[in-house]
Every structure is written in structure tokens, then in C-alpha cells.
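> give the three-dimensional model of this entry:
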Amino acid sequence: MTIKAGDKIPSHTFHIMSDDGPATMSTDELFAGKKVVLFGVPGAFTPTCHANHLPGFVEHNDAIKAKGVDTIAVTTVNDVHVVNAWHKASGAGDKVVFLSDGNADFAKAAGLEIDLGMAGMGMRSKRYSMIVDNGVVTQVNIEENPGEAETSSAATILGQL
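This next block holds a predicted model:
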């Protein structure tokens, strides 16, 4: 069942890269007592994710945070090392928290998984964005076509805040 407004975010532990190497971040750490914009992408470095979706959240970071958002985070079904390389290559700096969902466990728990095996990518995350207030989803925007980033864009999120 796909997550919707009013649902509590599924409990999960993401993998992140810290200054000391690979580490973890729980959904409680990420969402408790905070307003968070979370967006999911099918894969790091993929054309739409890297050149369109992520850059919008970097570009509109200040405007989104000015609307009361504490954290902007992205999750993708890639291992923590690929996610870290993507973070470095993106130029996002500290504007976006990069979360590895390497086995698509979070995507599956939220009902946001998509099988892209026909493209040689296996199980991935749908492209989406959401607003989460203290662990409760208030908005969800899911793309019908994973190659597009309109419904789930930073501009859409700005209009919803």
C-alpha cells in the first residue's frame, strides 16, 4: 500500500556517509520533531535524477527552508559509497542529506518501490517528493513516469508549503 498524507513514516535505518565513514541514520533521527522534505529517486547519477530532480532542491534550498523546513533529504536505492560519490559530484554540500536505501527496504515499506528490471536497474524507488512533519506525511507527490521530475519537483514542494 502506497504511503499517503496522514500516514506515519515507516520505521527504517538508512545508511549515510559520516566524516568517520559509513554510518546509519534512523527515521526517528531524521524526522522526530522536524519538518522534512524527503524526495526519492530511482538512482544516483541517472540522467533525470542528477541533472533535473536533485538540482532543483539544491537551487531552491533557501526558499524551502524559509517556509519552515528543517531538513531536505534525498533517498535512492544505491549503496552508501555510490550515494556519497553522488553527493560529492552534485555540489549539494550541506543543503541536502543523502540517504542510502541500498536494498529498497524503505521504498518497499512506503509502497514506493518500482521494478526497473526491464532497464537493467532492478528494484528501485519511484520518483517522489513528500513533506513530513514530526514523522507524519502531510503531502506526497509521485511521478507516473520515473523519467520525469515535475510532480515531485522542488517547485511543486514550494507551492505546497
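
> CA atoms for contacts and neighbours, from now on please.
Will do.

> list the buried residues of the strand or helix carrying residue 84.
Assessed by DSSP states H and E, residue 84 sits inside helix 80-90. Across helix 80-90, burial judged by 16 or more other C-alpha atoms under 10 Å covers 80, 82-84, 86-87, 90.

> so which of these would you say is closest to residue 23?
For the buried residues of helix 80-90, the minimum distance to residue 23 (C-alpha to C-alpha) is 8.9 Å, reached by residue 80.

> for the closest one, what are its contacts?
15-17, 22, 99-100, 102 (C-alpha atoms under 8 Å, 6 or more residues apart in numbering).

> give me the subset of these lying in strands.
15-17, 22, 99-100 (DSSP state E).

> of the residues you listed, buried ones?
Buried among those (16+ other C-alpha under 10 Å): 15-17, 99-100.

> follow-up on the earlier one: of the contacts of residue 80, which is the nearest to residue 160?
Closest to residue 160, out of all of these and judged by C-alpha to C-alpha, is residue 99, at 23.1 Å.

> what's the local residue count around the closest residue to that closest one other than its chain neighbours?
Spatial nearest neighbour of residue 99, chain neighbours left out: residue 75 (4.7 Å); criterion: C-alpha to C-alpha, 6 or more residues apart in numbering. Here the number of neighbours of residue 75 (other C-alpha atoms under 10 Å) works out to 27.

> what's residue 75 in contact with, if anything?
Contacts of residue 75 by C-alpha under 8 Å, 6+ apart are 38-41, 98-101.

> please repeat the previous calculation with a cut-off of 7 Å.
Contact analysis of residue 75 by C-alpha atoms under 7 Å, 6 or more residues apart in numbering lists 39-41, 98-101.

> please enumerate the strands of this protein.
Going by DSSP E, the chain shows strands at 13-18, 21-26, 35-41, 71-76, 97-100, 113-115, 123-125, 128-133, 136-142.

> this one next, for a side-by-side:
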Amino acid sequence: MIKVGDKIPAMKLMVATAEGPREADTTELLGQGKVVLFAVPGAFTPTCSAKHLPGFVKHAAEFKAKGVDRIVCMAVNDAFVMGAWGKDHKALDNVVMLADGSATFTKALGLELDLLARGMGVRSQRFALVAEDGVVTQLFVEEPGGFEVSRAEAVLESL
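Predicted coordinates for the structure are as follows:
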């Protein structure tokens, strides 16, 4: 599993934009400036939709005021789903919606979650991290079923 002091893995993924999906390089997206990346098990799932994404949207200005250049939300979903979810939550102006459709980035981070028995396949664990110029400075991984350390308010307090 990735840890504080590690460099963010470099790879190409897709991001959802108002104009549709576009390719993004994690080195550019997560490797420049101060970035908060938070990951959810799935777009449109209960806790993710009711609490996790809305918290980061609500507090986006406070993150910016604390020097955060970019807030990125990631899920093991395709870019079309991430785009629809971002639009549904009016997040696209404040949060980059990163699609890790095949869980390759999630696996590279060592933060995959096996939900095969629930019919959801391989997903991401719920987590948040802070990176500065591509190096992890803080990491918050939830216990299974938890929603405490990676919520927007907890990450904001840590900055």
C-alpha cells in the first residue's frame, strides 16, 4: 500500500469534464502543487453520494484557502458515470472527477477492495490523501465500512 513519502504512480486515466471524458496523466493531475485526492467505492452509492462527495464540494473554498490547488475524486467507474455523478452534485467546477475504470491506479496504490461477493467487482477502498508535487504527505484510509478519517472535514482539519 502507498504510504507517506511515496511518489504517486504515473499512468494515464480518464477525467470527466463538462465537455465529456478526456485523458489525464496522473503526473500532471496529482504531481503538481498541493492536491487532495479522495476515493470512494463507487459513484452513486449511498455514503459516497450522501456524504463523501458533497462534503468536498461544500468545503472546496476552504481547501483552496489552505493552499490546496486541486481536489480530485476517484472511483472505479468509467468517465461517463463520473461525469454524470459530478453533474448531479454540481461538483465539476470544484472537484476533478477521476475515472479509474479498470482499477489499475487503485491497484498501483495498493488500495483495492474486493467486492466480488457483493456483485460490485474490484473497487477502491474509501481513502483520502494529500500530495505535494507528487509525493504523499498525508494518508487517511478508512476501516471497512468506515467514514471518519477520509471525510472532507477531517482532511481539512489536518491541513
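
> quick one on the thing from earlier: now render the ones in strands among the contacts of residue 80 of the first structure as CSV, adding distance to residue 6 of the first structure.
Formatted as CSV, these follow (distance: C-alpha to C-alpha, whole Å):
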residue, distance to residue 6 of the first structure
15, 26
16, 27
17, 30
22, 32
99, 23
100, 25
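
> aligned partner of residue 45 of the first structure in the second structure?
For residue 45 of the first structure, the aligned position in the second structure is residue 44, judged by TM-score structural alignment.

> how far away is that match from residue 69 of the second structure?
For residue 44 of the second structure, the distance to residue 69 of the second structure (C-alpha to C-alpha, to the nearest Å) stands at 26 Å.

> wait, residue 154 of the first structure sits on residue 57?
Yes. Between residue 154 of the first structure and residue 57 a contact is recorded at 5.2 Å, counting by C-alpha atoms under 7 Å.

> angle of the helix holding residue 84 of the first structure against strand 71-76?
Orientation check (axes from the mean of the first three to the mean of the last three C-alpha atoms, to 10 degrees): helix 80-90 of the first structure against strand 71-76 gives 120 degrees.

> helix 80-90 of the first structure against the second structure, how far on average?
For helix 80-90 of the first structure, the mean distance to aligned residues of the second structure following superposition is 0.8 Å (mean C-alpha distance after the TM-score superposition for the first structure).

> any idea how far that helix is from the middle of the chain?
14 Å (C-alpha atoms, centre = their mean, to the nearest Å).

> and if you look at stretch 152-161 of the first structure?
Centre to centre, stretch against its chain (C-alpha atoms, centre = their mean), the figure for stretch 152-161 of the first structure is 14 Å.

> so what touches it?
Under C-alpha under 7 Å, 6+ apart, the answer for stretch 152-161 of the first structure is 53, 56-57, 60, 64, 67, 128-129, 141-143.

> stretch 130-147 of the first structure too?
With C-alpha under 7 Å, 6+ apart, stretch 130-147 of the first structure has contacts from 4-9, 31-39, 48, 126-129, 149, 151-152.

> show the buried residues in those.
4, 8-9, 31, 34-39, 48, 126-129, 149, 151-152.

> returning to that earlier point: could I get the strands of the first structure in a markdown table, plus columns for distance to residue 161 of the first structure?
Shown next, in a markdown table, are the strands of the first structure (distance: least, C-alpha to C-alpha, whole Å):
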| stretch | distance to residue 161 of the first structure |
| --- | --- |
| strand 13-18 | 25 |
| strand 21-26 | 24 |
| strand 35-41 | 10 |
| strand 71-76 | 13 |
| strand 97-100 | 19 |
| strand 113-115 | 25 |
| strand 123-125 | 24 |
| strand 128-133 | 8 |
| strand 136-142 | 9 |
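
> how many neighbours does the counterpart of residue 152 of the second structure in the first structure have?
Taking TM-score structural alignment, residue 152 of the second structure has residue 154 as its aligned residue in the first structure. Residue 154 of the first structure has 25 neighbours, counted by other C-alpha under 10 Å.

> same deal with residue 94 of the second structure?
The burial count for residue 94 of the second structure: 18, using other C-alpha under 10 Å.

> and if you look at residue 68 of the first structure?
Neighbours of residue 68 of the first structure using other C-alpha under 10 Å come to 12.

> I'd like to know how far it sits from residue 62 of the first structure.
In terms of C-alpha to C-alpha, residue 68 of the first structure sits 10 Å off from residue 62 of the first structure.
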